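Chemist: after the sequence you'll find the predicted model.
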Amino acid sequence: MYRYDQYDHQIVKERVAQFRDQVRRRIADELTEEEFLPLRLQNGLYMQRHAYMLRIAVPYGLLASKQMRMFAHIARAYDRGYGHFTTRQNIQFNWIELEKTPDILEHLASVEMHAIQTSGNDVRNTTADEFCGVAPDELVDPRPYAELVRQWSTFHPEFAYLPRKFKIAFNAAAEDRAATAMHDIGITVVKNEQGELGFRVMVGGGLGRTPILGSVIREFLPWQHLLTYIEAVLRVYNQYGRRDNKYKARIKILVKAIGPEEFASKVEAEWADLADGPGTLTADEVARISTYFAPPSYAVLANEDALLQQQRSEHKGFDNWMKRNVKPHKVPGYAAVVLSLKKPGVPPGDATAEQMDFVADLADRYSFGELRVTHEQNLVLADVRQADLFTVWQEAKSHQLATPNIGLLTDIICCPGGDFCSLANAKSLPIAAAITERFENIDFQHDIGEIELNMSGCINACGHHHIGNIGILGVDKDGSEWYQISLGGAQGNESAIGKIIGPSFSAQQVPEVIGRLLQTYVTNRVDGERFIDTVRRVGVEPFKTHVYATPINIQQNAGEDAYA
């Protein structure tokens, strides 16, 4: 993984010292809150309902074990013993004291991490497929290019005060696991007819109050021009993006207003002055960065099919875990393991300090000292020997990290909502907990099959509810918390924005609403059909009809028995 060079160390060290003085001046009332606001935001510090929240960058979701141990230390020493992994592959700590923030940043710098540009109107943390470098369907490892973008965008003086925040994601696999269509720029690694490497560039995606999928503005961009072309996009956005209304300031609004073709034309005109300039990538520079992402020292192994089949036949729990939490690896004899942060009774994405230390130990013993954060709020050990899978399962289970629900109903993507966030209209964590409790039975979940359920506590859509097969949005109705349901959203190669099915529901009604949606699915599905496939085939109307056909009895709790 990438290691800081002398410039990284110096930049981060100076930023910590700078922010320490800014915090001192704020506490001494030498800075007003209005003056301090942009300073703290560009260092990842938010003010929430109860305390400050610090968001720490995890570039393209990649962590070393020592960095995870630092998170555990911060959780113990400066928070309440846990952290929250986010849909941006970052981590947040929700109970931070302002005067101690510089000390935390200094600790992070010691393990080559920071919180720079995890907020503010700038280029945010660059994200990527959590299986980069190990996925069998991957064209190349895109992490060197993501790292180049990270370096280029950090402290870029021209783009420190954009009209609004700006997010970039990379994908290099046949299946888009980075949700590129919902990003301001989504970059997909491709090859042209001559076999040359380049990028398909999509712009103008985003969720929030105006959900829009991105539009392709260039089918093939030679790899040398990655940074100059992104710079051209940002320049056009910086010049033409709205600044009079923050709700209409994202690049998606600009692209929609003038059209993708006109936006692409402006980018090409801007790029004409940048192409082949100082920002052009060279083979030597890409090769230099790529050395940081060289494959680990894999052993020559045979696939352990016979051993695994025996273990699976003897242990149903292990078999369920293998079905959902173990993913294919491009190297024979290895597998990628997803550690679920969605155990019933625990807020989605939360991990305790003890779990963080344990996962770091697992990474050291079984995965070359590295791990990944997914945008679905789980963790990944990317390089586990197949012969070690049973042991890893047993150990993960002992620390409540082996729930076999990846991609299933209770693998809920959920923001912290009104329990923490001052922007939220409604609480989201109790709703997620109630749904999980209602449908906790693993056998039932495996029978129902793949469903993406995403929930946000407000229209800002940090829980990505728009692209959930089932989306739940917390709304305010005359001072009360209500929940709007949408269907048909999806990420990946067939990304889609969900459709609202009708009037909103009370918190107590939501689990039964989900139950009725599942009943409709079971009634209408054909053999092997996923929930989203049924919704696409029959449409939203049958689901809507069943949900609103009779009043919802909030005492009903038939659970999985209703779907027999």
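Modeler: Good, I have the coordinates.
Chemist: C-alpha from now on. contacts and neighbour counts both.
Modeler: Fine.
Chemist: isn't residue 466 up against residue 491?
Modeler: No. Using Cα atoms under 8 Å as the test, residue 466 is too far from residue 491 to be in contact (9.5 Å).
Chemist: the more surrounded of those two?
Modeler: Taking other Cα atoms under 10 Å, residue 466 and residue 491 do not tie; residue 466 has more neighbours (37 against 22).
Chemist: three-state assignment of the more buried one?
Modeler: Per DSSP: H, G, I helix; E, B strand; the rest coil, the local secondary structure of residue 466 is helix.
Chemist: and after the longest helix seen in the chain, which helix or strand comes next?
Modeler: Determined from DSSP state H, the single longest helix within the chain is helix 6-27. The first helix or strand that comes after helix 6-27 along the chain, using DSSP states H and E, is helix 33-41.
Chemist: okay, pairing it with this:
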Amino acid sequence: MYVYQEHDQQLLNERVAQYRDQTRRYLAGELSEDEFLALRLQNGLYIQRYAPMLRIAVPYGLLSSRQLRRLAHISRTYDKGFAHVSTRQNVQMNWPALEDVPDILAELADVQMHAIQTSGNCIRNTTTDEYAGVNPKEIEDPRPWCEIIRQWSTFNPEFAYLPRKFKIAVNAVPDEDPAIIGVHDIGVQLVHNDAGETGFQVWAGGGLGRTPMTGAVIGEFVPWQHLLSYLESILRVYNKYGNRDNKYKARIKILVKALGADKYRELVEEEFAELKDGPMTLTEAEVARIQACFTDVEYRSDVDTSELDALLADNKAFNRWYHTNTRPHKQAGYRAVTLTLKKTGRVPGDISDEQLDAVADLADKYSFGEIRNSHQQNMVFSDVAASDLFALWQELDALGFATPNLGLLTDMVCCPGGDLCALANAKSIPVAESIQRRFDDMDYLHDLGKIDLNISGCMNACGHHHIGHIGILGVDKKGKEFYQVTLGGRGDRESKVGEKMGPSFESDEITDVIEKIIGLYVEKRLENEPFIDTYERIGMDPFKEHIYG
């Protein structure tokens, strides 16, 4: 993983000192609430329903065991003993005291972490596939390109005050979209041309929230040397023409739709003509320097897999976990392992301080001291020898992280909702728990197969409900919590926004509604047909009739 250079560390240390003084001035009454607002947002601090929330940056989801232990220490010392993995691969602390945040930022800086640009109208954390670098389907490792984008976008004064927040994702898998680039402000798809040269297909104008839509291809093939110049061109057009008077119309997706993709592309090309071959042009030496930070770990060539087949045959629970929670690796004899943070009765994406320490120990023992956060609010050990899988499974099971439901109905994405967030219209966590308990039969879950269920507590869509096969959105009706259901969303290569099923439901109805949706799917599906395929074959009407009569 990328190791900070001297100048990286200096920037972090200076920012901590700066924010410490800003907090002192605010608490002393020398800065007004409005003056302090922009300063705290620049450092990832929100004021939520009951307490501040600090969002900690985890670039492209990659953590070391040392960093994980520091997060455990911070959650134990300054919070209530747990952390939350977000859908942008970051980590959130939900109960820090405002006056403690400078100390927390200093603790983070000590292990090359920070909360810079995790909030505010700026370029946020660049994300990618949680299996990046070990995914046998990728054409090359996308993480160096993510790091190049991170360095370009961090503290970039031109984009410190955009019309609205801005999110970039990078994907390197040709026929899949694990990074969900289609619903990002900018999506970057690694491609190779006929000559084998690396370039990027660049999308713009995707996003969820109040007006969900998928992006459009703006650059069909951008040579790697001009990646930053092209991204800057897209952002300059947005900065110049984006709506700053109405935050609900301020995202780049509104601008791309209003102008049309062809006109937006024309404006980008005009900017690009001025920037191309300028100081942002990437060189082979600079790309090689960044790539050298992501070299392969020292894999064993003598991994003994002779006992694995017997263990799989003799132990049904291990077999199910192996086929559900592990996946192929580019290196023979290794697997990537997902730790599901979705055990029934626990808040999806939450992990305690003790568990963080335990996961760090296991990462050192089994996965070269590295951990990944996933978009689905899980964690990943990317490099586990096949001979260690059974022992690792046993240890994960004891921690509650071996639930074999990855990709299944109860592996749901869920925002904190009204239990914590001041923006939420309704609670998300109790809905998730109710559905978990209703569908706690693992045999039945596996019979149902892959179903993406996403829950958001408001239209900001932090739970990505729009792209769930089944989406649940909390809405407010005269002070009472209701839930709207969408069907047919996709967060894969097709990036499709779900369709609203009909009138919303009260909180005590929603789990029954989900059960009825699943029941109709079971009745109508063809042999081995996934939920999304059944929905796309029969359409919305049968579901409406079944639910509403």
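Modeler: Received, thanks. Keep in mind the model is a prediction, meaning the values are calculated, not measured.
Chemist: can you calculate the TM-score here?
Modeler: With the length set by TM-score structural alignment, normalised by the length of the second structure, the two chains reach a TM-score of 0.99; 548 aligned residues with a Cα RMSD of 0.8 Å.
Chemist: picking that back up, the longest helix of the first structure aligns to what range in the second structure?
Modeler: Mapped onto the second structure using TM-score structural alignment, helix 6-27 of the first structure spans residues 6-27.
Chemist: in the matching stretch, what's buried?
Modeler: 9, 12-13, 15-16, 19-20, 22-23, 26 (16 or more other Cα atoms under 10 Å).
Chemist: could I get those in JSON lines, plus columns for distance to residue 113 of the second structure?
Modeler: Shown next, in JSON lines, are the buried residues of stretch 6-27 of the second structure (distance: Cα to Cα, whole Å):
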{"residue": "9", "distance to residue 113 of the second structure": "9"}
{"residue": "12", "distance to residue 113 of the second structure": "8"}
{"residue": "13", "distance to residue 113 of the second structure": "11"}
{"residue": "15", "distance to residue 113 of the second structure": "12"}
{"residue": "16", "distance to residue 113 of the second structure": "11"}
{"residue": "19", "distance to residue 113 of the second structure": "15"}
{"residue": "20", "distance to residue 113 of the second structure": "16"}
{"residue": "22", "distance to residue 113 of the second structure": "20"}
{"residue": "23", "distance to residue 113 of the second structure": "19"}
{"residue": "26", "distance to residue 113 of the second structure": "24"}
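Chemist: of these, closest to residue 154 of the second structure?
Modeler: Residue 154 of the second structure has its nearest neighbour among the buried residues of stretch 6-27 of the second structure in residue 12, at 11.1 Å by Cα to Cα.
Chemist: show me what the host helix or strand of residue 319 of the first structure packs onto, helices and strands only.
Modeler: Using DSSP H and E, residue 319 of the first structure sits in helix 316-325. Secondary-structure packing of helix 316-325 of the first structure (3 or more Cα pairs under 8 Å, 6 or more residues apart in numbering; DSSP states H and E): helix 305-314, strand 334-339, helix 389-398.
Chemist: can you say which of the ones you listed is nearest to residue 479 of the first structure?
Modeler: strand 334-339 (38.2 Å).
Chemist: picking up where we left off before, ok, and which of the helices and strands packed on helix 316-325 of the first structure has the densest surroundings?
Modeler: Comparing these by mean neighbour count (mean count of other Cα atoms under 10 Å), strand 334-339 ranks first with a mean of 26.
Chemist: the next helix or strand after it vs the second structure - mean distance after superposition?
Modeler: Next helix or strand after strand 334-339 of the first structure toward the C-terminus (DSSP H and E): strand 350-352. In the superposition with the second structure, the average deviation recorded for strand 350-352 of the first structure is 0.3 Å (mean Cα distance after the TM-score superposition for the first structure).
Chemist: report the distance from strand 350-352 of the first structure to the chain centre.
Modeler: 16 Å (Cα atoms, centre = their mean, to the nearest Å).
Chemist: do the same with stretch 524-531 of the second structure
Modeler: When distances are taken as Cα atoms, centre = their mean, stretch 524-531 of the second structure is centred 29 Å away from the chain's centroid.
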